[in-house]
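Chemist: Sequence first, then the predicted structure:
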Amino acid sequence: MTTDATDVTDVTDKENDPAVLARQPVGSVTDAAHREVIAYIRGRLGELGLTQPQYWVIRFLHPEDLSADGSGRTPAELAELLAPYLLPQDRPAEDAEDLVGRGLLTRDAAGRLWLAEPGRQAHARVKEILPGLRAHIHDGIDDADYASAVRVLRRMMRNVGGPTALERYPL
């Protein structure tokens, strides 16, 4: 069960004051939220023996996820697909090599990477925990408040980047 964000008892009055909140720089707030959420997600994936970029590699090779047909892909193709999601420190080619070395992926004679059965199993383990991760991240936030926050952020994106900003980050 979630509660109204203003009912949260572990924040100060200042953190619930609309006037204070309205003066916060959007870049600072969104950067802090991004860092905290990504650290949380990456920590939970790490408990399963995966980095977030490794999970994305698996997703882009899985026929029931981001691969339309389960076809293999080259490391360069994967790097291009992953580029919008990566942080500066991420190394998708090294992550893919690690997955090959651990038997989660295989490589054919043409250098294309394919999802192996252990990779499918890793994908399934992550899919099992995702609802709990989302529930934890969204705890105390109802869907209407979350939708409002997304709507506001997307409007800011359009304000500063024009309509093409929303095309770069489709829903």
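Modeler: Here it is on my side, so go on.

Chemist: make it CA atoms for all contacts and neighbour counts henceforth
Modeler: Noted.

Chemist: quick one: the strands in the chain?
Modeler: Using DSSP state E, the strands of the chain run over 105-107, 113-115.

Chemist: Please name every helix or strand in contact with the last one.
Modeler: In terms of contacts (3 or more C-alpha pairs under 8 Å, 6 or more residues apart in numbering; DSSP states H and E), strand 113-115 is packed against helix 52-61, strand 105-107.

Chemist: Indicate which one of the ones you listed is closest to Arg154.
Modeler: helix 52-61 (23.8 Å; C-alpha to C-alpha).

Chemist: follow-up on the earlier one: what's the most buried one of the helices and strands packed on strand 113-115?
Modeler: helix 52-61 (a mean of 24; mean count of other C-alpha atoms under 10 Å).

Chemist: And the strands of the chain: which comes nearest Ala93?
Modeler: Among these, strand 113-115 sits nearest to Ala93 (C-alpha to C-alpha), with 11.0 Å.

Chemist: Relative to Arg134, how far out is the residue in the chain sticking out farthest from the centre?
Modeler: Relative to the centre of the chain, the most outlying C-alpha is that of Ala109, 31.6 Å out, by C-alpha atoms, centre = their mean. Shown here: Ala109 relative to Arg134, a distance of 39 Å by C-alpha to C-alpha, to the nearest Å.

Chemist: now swap in Asp65 and tell me
Modeler: 18 Å.

Chemist: structure B:
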Amino acid sequence: MQNTDAELAAQPAGYWTGVAYEAIISFTRAQQAELGFTQPQFWLLRNLSKNDISPDGHGMTIPELQKAMSSYIRPEDDLKAEAEVLLERGWLTRDGEGRLWITESGDEARASLKQHAPAIRARIHQGINEADYVTTLKVLQRMIDNVGGDTQAS
């Protein structure tokens, strides 16, 4: 049974945004797992890549990476363990100071993994027109502003 507009208007936004967040993250991570990588592994590669986050290509330690990812990393994400997997694959190297560096094969893997994002996004957005999506985000941003949150993060 569908809720009426009046019933939906009375629903708590915090509940539904939480449910949406968990469902979308679970779906995204499951899709990535089927492709043989994890979301934190992609984030590590992205943060160490010369092409995306770090244009100068500086290596970073695990604490530096945790700080750089603080707005989106989840409590259960173990960056040290994820980095070990990437080191074993030869996608990262570690210097004597514990800084991680992306390798050429790691950057190629990052670019390859990134190619899957549009299909995952398309599945999440299926049946939602762009105008409705934009309106939803504007409403969420307004709610965030209303409670003193930060809408500048993206």
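Modeler: Noted; the coordinates are in hand. Bear in mind the structure is a predicted one, so any value in this text is a computation, not a measurement.

Chemist: Fetch the TM-score of the aligned pair.
Modeler: The TM-score (TM-score structural alignment, normalised by the length of the second structure) is 0.92; 154 aligned residues with a C-alpha RMSD of 1.5 Å.

Chemist: on that earlier part again, rebuild the strands of the first structure as TSV, extending it with distance to Leu87 of the first structure.
Modeler: Output for the strands of the first structure, formatted as TSV (distance: least, C-alpha to C-alpha, whole Å):
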stretch	distance to Leu87 of the first structure
strand 105-107	23
strand 113-115	22
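
Chemist: one step back: what's the match for the residue farthest from the centre of the first structure in the second structure?
Modeler: Using TM-score structural alignment, the partner of Ala109 of the first structure in the second structure is Gly96.

Chemist: what does Leu133 of the first structure give?
Modeler: Leu133 of the first structure maps onto Ile120 in the second structure, by TM-score structural alignment.

Chemist: residues near the residue lying closest to that match once chain neighbours are set aside, how many?
Modeler: Nearest-residue entry for Ile120 of the second structure: Thr28, 6.7 Å, with adjacent residues in sequence omitted and distances by C-alpha to C-alpha, 6 or more residues apart in numbering. Counted with other C-alpha atoms under 10 Å, the neighbours of Thr28 of the second structure add up to 18.

Chemist: Looking at Asp65 and Arg134 of the first structure, which one has more neighbours?
Modeler: The neighbour comparison of Asp65 of the first structure against Arg134 (other C-alpha under 10 Å) goes to Asp65, with 14 against 11.

Chemist: Roughly how far does the more buried one sit from Glu128 of the first structure?
Modeler: 14 Å.

Chemist: can you check Tyr169 of the first structure too?
Modeler: Distance from Tyr169 of the first structure to Glu128 of the first structure, by C-alpha to C-alpha: 26 Å.

Chemist: quick revisit: give the burial count for the match of Leu133 of the first structure, as a bare number.
Modeler: Residues near Ile120 of the second structure, counting by other C-alpha under 10 Å, number 16.

Chemist: again, but for Arg151 of the first structure
Modeler: Neighbours of Arg151 of the first structure using other C-alpha under 10 Å come to 12.

Chemist: so the residue nearest to Ile120 of the second structure sits right up against Pro118, yeah?
Modeler: No - under the criterion of C-alpha atoms under 8 Å, Thr28 of the second structure is not in contact with Pro118, lying 11.3 Å apart.

Chemist: got a list of what whatever residue of the second structure lines up with Asp90 of the first structure touches?
Modeler: Counting by TM-score structural alignment, Asp90 of the first structure lines up with Asp77 in the second structure. Contacts for Asp77 of the second structure (C-alpha atoms under 8 Å, 6 or more residues apart in numbering) come out as Pro40.

Chemist: what does the one 10 residues further on give?
Modeler: With contact set as C-alpha under 8 Å, 6+ apart, Leu87 of the second structure has these partners: 93-94.

Chemist: average gap between the longest helix along the second structure and the first structure?
Modeler: For the second structure, the longest helix by residue count, based on DSSP state H, is helix 13-34. Helix 13-34 of the second structure, aligned to the first structure and superposed, deviates on average by 0.8 Å (mean C-alpha distance after the TM-score superposition for the first structure).

Chemist: Quick check: buried residues in that helix?
Modeler: 28-29, 31-32 (16 or more other C-alpha atoms under 10 Å).

Chemist: quick one: that helix aligns where in the first structure?
Modeler: The aligned range for helix 13-34 of the second structure is 26-47, by TM-score structural alignment.

Chemist: if we can go back for a sec, measure the match of Ala109 of the first structure to His58 of the second structure for me?
Modeler: 14 Å.

Chemist: now do Gln152 of the second structure
Modeler: Applying C-alpha to C-alpha to Gln152 of the second structure and His58 of the second structure gives a distance of 25 Å.

Chemist: All good on my end, thank you.
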